[in-house]
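Peer 1: I'll drop the sequence and a predicted model, then ask my questions.
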Amino acid sequence: MAEKEKTGNAFVETVKTIVYALLIAGVFRTLFFQPFWIPSGSMKETLLIGDFLFVNKMAYGYSYASCPSLMLPRFGIEIDAMDVCGVFDGDNTRLFGSEPERGDVVVFRHPVSGRDYIKRLIGLPGDTIQVKAGVLNINGTPVELRDDGTFEEEMTAQGPQRLRPRCENGPVGEGGTCIKSRQIETLPNGVSHAILNIGDQQSDRTGVYTVPEGHYFFMGDNRDNSADSRLAQQAGGVGFVPYENLIGRADRIMFSSAGRSMLFFWTWRGDRFFKAVK
């Protein structure tokens, strides 16, 4: 009898340990840092497909969007932050909130789909944003641009989704070199970063966007391959993003893998481990 009691107690203790560990992990992820894999090439070359980073949730304070989501459609699991913390949605405010800065690389919840996106913050509340002939204009003034050579990558399937890059040098065969023009863009507050261009397209010529109060305007660094605030939410873009939808700031890449799985060690990009996001 004593043997059965010991076995039962050991099982209960194991379950309690697992539950406590999950609770601690949940609290840590909700309050401090959230893991994020880069699934697409919209932020190249700043962020590559397969980069893994932790999002600093303390940077902007907390809202309903700070609650973690669990999206595993393959297994029929789609738990969004709204399902858990939706009671805090609706006032577009944050607890311990602080304002993001222009040029920050930010993870946020898509206002309609609820999916997590990562883009660069370009427009602040009250700003006017327009793209003219591929040049970003903020409040009527073109940003400083400097040509900086090219960005080159192999034409091959990338990441778990097996996405293939778009190239400025036309159709490129498997294993060939895909080239994009690179420029250094400097925002009004002095933040400089690389942007990539593929060719002339509609997103290089936009109307004037006036960012509403309490909202932000985001763009991808891979300018011709990014569904961002230049497109309305109903057209597949993200439109203006409310303050409460910000999740956190991307500060540093922790790990990077060019293959389908992080277990394929021969595809690891050691030169990107612990690299700062600028």
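Peer 2: Received the coordinates, thanks. As the structure is a prediction and not an experimental result, all values here were calculated from the model. Numbers count the residues shown, from 1 in each chain.
Peer 1: C-alpha only now, for contacts and for neighbours.
Peer 2: Noted.
Peer 1: which residues are in contact with Gly97?
Peer 2: Counting by C-alpha atoms under 8 Å, 6 or more residues apart in numbering, Gly97 makes contact with 60-62.
Peer 1: one more: Pro142?
Peer 2: Residues near Pro142 by C-alpha under 8 Å, 6+ apart: 135-136.
Peer 1: that one and Pro188, how far apart?
Peer 2: 9 Å (C-alpha to C-alpha, to the nearest Å).
Peer 1: same check on Val87?
Peer 2: 37 Å.
Peer 1: okay, those two: which has more neighbours?
Peer 2: The neighbour comparison of Val87 against Pro188 (other C-alpha atoms under 10 Å) goes to Pro188, with 16 against 9.
Peer 1: close enough to count as contact, the more buried one and Thr141?
Peer 2: No: if you go by C-alpha atoms under 8 Å, Pro188 and Thr141 don't touch, sitting 9.1 Å apart.
Peer 1: about what we covered before: among the contacts of Gly97, which one sits closest to Pro125?
Peer 2: Pro125 has its nearest neighbour among the contacts of Gly97 in Tyr60, at 15.4 Å by C-alpha to C-alpha.
Peer 1: state the number of residues packed around that closest one.
Peer 2: Residues contacting Tyr60 under the criterion other C-alpha under 10 Å number 21.
Peer 1: picking that back up, narrow the contacts of Gly97 to those in strands?
Peer 2: Using DSSP state E, no member of the contacts of Gly97 falls in strands.
Peer 1: make JSON lines from those residues and add distance to Leu196 to it.
Peer 2: Output for these, formatted as JSON lines (distance: C-alpha to C-alpha, whole Å):
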{"residue": "Tyr60", "distance to Leu196": "28"}
{"residue": "Gly61", "distance to Leu196": "31"}
{"residue": "Tyr62", "distance to Leu196": "33"}
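Peer 1: quick one: which of those residues is nearest Leu31?
Peer 2: Of all those, Tyr62 has the smallest distance to Leu31: 7.7 Å, by C-alpha to C-alpha.
Peer 1: quick one: contacts for that closest one?
Peer 2: When contacts are counted by C-alpha under 8 Å, 6+ apart, Tyr62 touches 31, 94-97, 244, 247.
Peer 1: same check on Ser257?
Peer 2: So Ser257 contacts 49-51, 264-265, 267-269 (C-alpha under 8 Å, 6+ apart).
Peer 1: want to compare, so here's the second one:
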Amino acid sequence: MATEEKKSGGIVETIKTIVYALLIAGVFRTFLFQPFWIPSGSMKDTLLIGDFLFVNKMAYGYSYASCPSIIAPRFGLNIDAKDICGIFDGDNKRLFGSEPERGDVVVFRHPVSGRDFIKRLIGLPGDKIQVRDGVLSINGTPVQVEPDGVFEEVAEAQGPQRLRPRCENGPVGDGGTCNKSKFIETLPGGVSHSILNIDDQGSDHTSVYVVPEGHYFFMGDNRDNSLDSRVSNLSGGVGFVPFENLIGRADRVMFSSAGRSMLFFWTWRSDRFFKAVD
């Protein structure tokens, strides 16, 4: 009898430990840092497919978007942040809110799909944004752009989704060198960062976007391979992003793997471990 009671008590303690661990992990993920894998190449070469980082949720305060979404199609899970914290949605405000700064690399919820995106903040409320002949213009003034050589990568399927890179020198066969022109762009306020160019296309010649109050304008650093605020969120792009949809700021890459799985240690990019996000 004593043995059965002891066994029953052990099971209860184990369940308690698991519940407490889940609660602690939930609080950590909701209020402090959220893990994020880079799934696509829209932010190359600042962020590469397979980079793993923690998003600083304290940077901009908290809103309904701070609650985690739990999406695991393999297990039939699709719990949206609005399902958990939807009561706080709709006022475009934040608790302990801080304004983001131009040039921040931000994770945010897509205004329509609710999926997490990561892009660079380009336009603040009231700004007039335009791209003319591939050069970003903010409030009528072109930003400073300087050539910075060539970004090279292997022309092969990348990451779990097996995405192939677009190449300026394409088409390039498997295993060949895929090139993109690289530039250093300096935004108003002094933030400088790398951008890539692949081709002359429609997104290099846009109309003027006027950013509404309480919203932000985002672009990918891989300018010709990014669905961002240059395209309406009803047409597959991002459009203008409400303040309450910001999740947090990406500050540092913690880990990086070039393979299909983080378990393939021979594909780890050790030179990107703990790399600051500029």
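Peer 2: Arrived safely, thanks for sending. Keep in mind the model is a prediction, meaning the values are calculated, not measured.
Peer 1: please state their TM-score.
Peer 2: Remark: TM-score between the superposed chains equals 0.99 [TM-score structural alignment, normalised by the length of structure 1]; 278 aligned residues with a C-alpha RMSD of 0.5 Å.
Peer 1: quick check, central residue of structure 2?
Peer 2: Ranked by distance to the mean C-alpha position of structure 2 (C-alpha atoms, centre = their mean), the top residue is Ile118 at 1.7 Å.
Peer 1: I'd like the distance between the nearest residue to that residue once chain neighbours are set aside and Glu5 of structure 2.
Peer 2: Distances taken as C-alpha to C-alpha, 6 or more residues apart in numbering place Val107 nearest to Ile118 of structure 2, at 4.3 Å, with adjacent residues excluded. As defined by C-alpha to C-alpha, Val107 of structure 2 lies at a distance of 49 Å from Glu5 of structure 2.
Peer 1: who has more neighbours out of the two?
Peer 2: Using other C-alpha under 10 Å as the criterion, Val107 of structure 2 and Glu5 rank with Val107 on top: 23 against 10.
Peer 1: who's in contact with the more buried one?
Peer 2: Residues in contact with Val107 of structure 2 (C-alpha under 8 Å, 6+ apart) are 55, 116-119, 246-250.
Peer 1: aligned counterpart of it in structure 1, please.
Peer 2: Superposed on structure 1 with TM-score structural alignment, Val107 of structure 2 falls opposite Val107.
Peer 1: strands of the stretch 101-250 of structure 2, start to end?
Peer 2: Taking DSSP state E, counting those that start in this stretch to define them, one finds strands in the stretch 101-250 of structure 2 at 105-109, 116-123, 128-132, 135-138, 141-142, 144-154, 177-186, 192-197, 209-210, 215-219, 241-242, 246-256.
Peer 1: how much does the helix or strand just after the last one stray from structure 1?
Peer 2: Right, the one you point to is strand 246-256 of structure 2. Later in the chain than strand 246-256 of structure 2, the nearest helix or strand by DSSP states H and E is strand 275-276. With mean C-alpha distance after the TM-score superposition for structure 1, strand 275-276 of structure 2 departs from structure 1 by a mean of 0.2 Å once superposed.
Peer 1: what stretch of structure 1 does strand 275-276 of structure 2 fall on?
Peer 2: Alignment of strand 275-276 of structure 2 against structure 1: residues 275-276, by TM-score structural alignment.
Peer 1: returning to what we had before: I'd say the residue nearest to the centre of structure 2 and Val105 touch.
Peer 2: Yes: the criterion here is C-alpha under 8 Å, and Ile118 of structure 2 meets it with Val105 at 6.9 Å.
Peer 1: show me the contacts for Asn179 of structure 2.
Peer 2: Applying C-alpha under 8 Å, 6+ apart, the residues contacting Asn179 of structure 2 are 150-153, 167-169.
Peer 1: state the distance from the closest residue to it other than its chain neighbours to Ile198 of structure 2.
Peer 2: Distances taken as C-alpha to C-alpha, 6+ apart put Glu152 closest to Asn179 of structure 2, at 4.8 Å, once the chain neighbours are dropped. Distance of Glu152 of structure 2 to Ile198 of structure 2, given as C-alpha to C-alpha: 12 Å.
Peer 1: those two: which has the busier surroundings?
Peer 2: Ile198 (18 against 14).
Peer 1: hmm, back to that, conserved subset of the contacts of Asn179 of structure 2 in structure 1?
Peer 2: Checked against structure 1 using both residues aligned by TM-score structural alignment, their matches' C-alpha atoms under 8 Å, these keep these contacts: 150-153, 167-169.
Peer 1: from Met219 of structure 1, how far out is Pro242 of structure 1?
Peer 2: Taking C-alpha to C-alpha, one finds Pro242 of structure 1 at 15 Å from Met219 of structure 1.
Peer 1: distance of Asp83 of structure 2 relative to Phe265 of structure 2?
Peer 2: Distance from Asp83 of structure 2 to Phe265 of structure 2, by C-alpha to C-alpha: 37 Å.
Peer 1: cool, Thr206 of structure 2 as well?
Peer 2: 43 Å.
Peer 1: show me what contacts Thr128 of structure 1?
Peer 2: Counted by C-alpha under 8 Å, 6+ apart, Thr128 of structure 1 has contacts 138-140, 208-211.
Peer 1: farthest pair in the residues you listed?
Peer 2: Maximum distance among the contacts of Thr128 of structure 1 (C-alpha to C-alpha): 13.4 Å, for Gly140 and Val211.
Peer 1: any common contacting residues for the two?
Peer 2: With C-alpha under 8 Å, 6+ apart as the test, Gly140 of structure 1 and Val211 both reach 128-129.
Peer 1: so these two - more neighbours on which side?
Peer 2: Neighbours were counted for Gly140 of structure 1 and for Val211 using other C-alpha under 10 Å; Val211 has more, 19 against 12.
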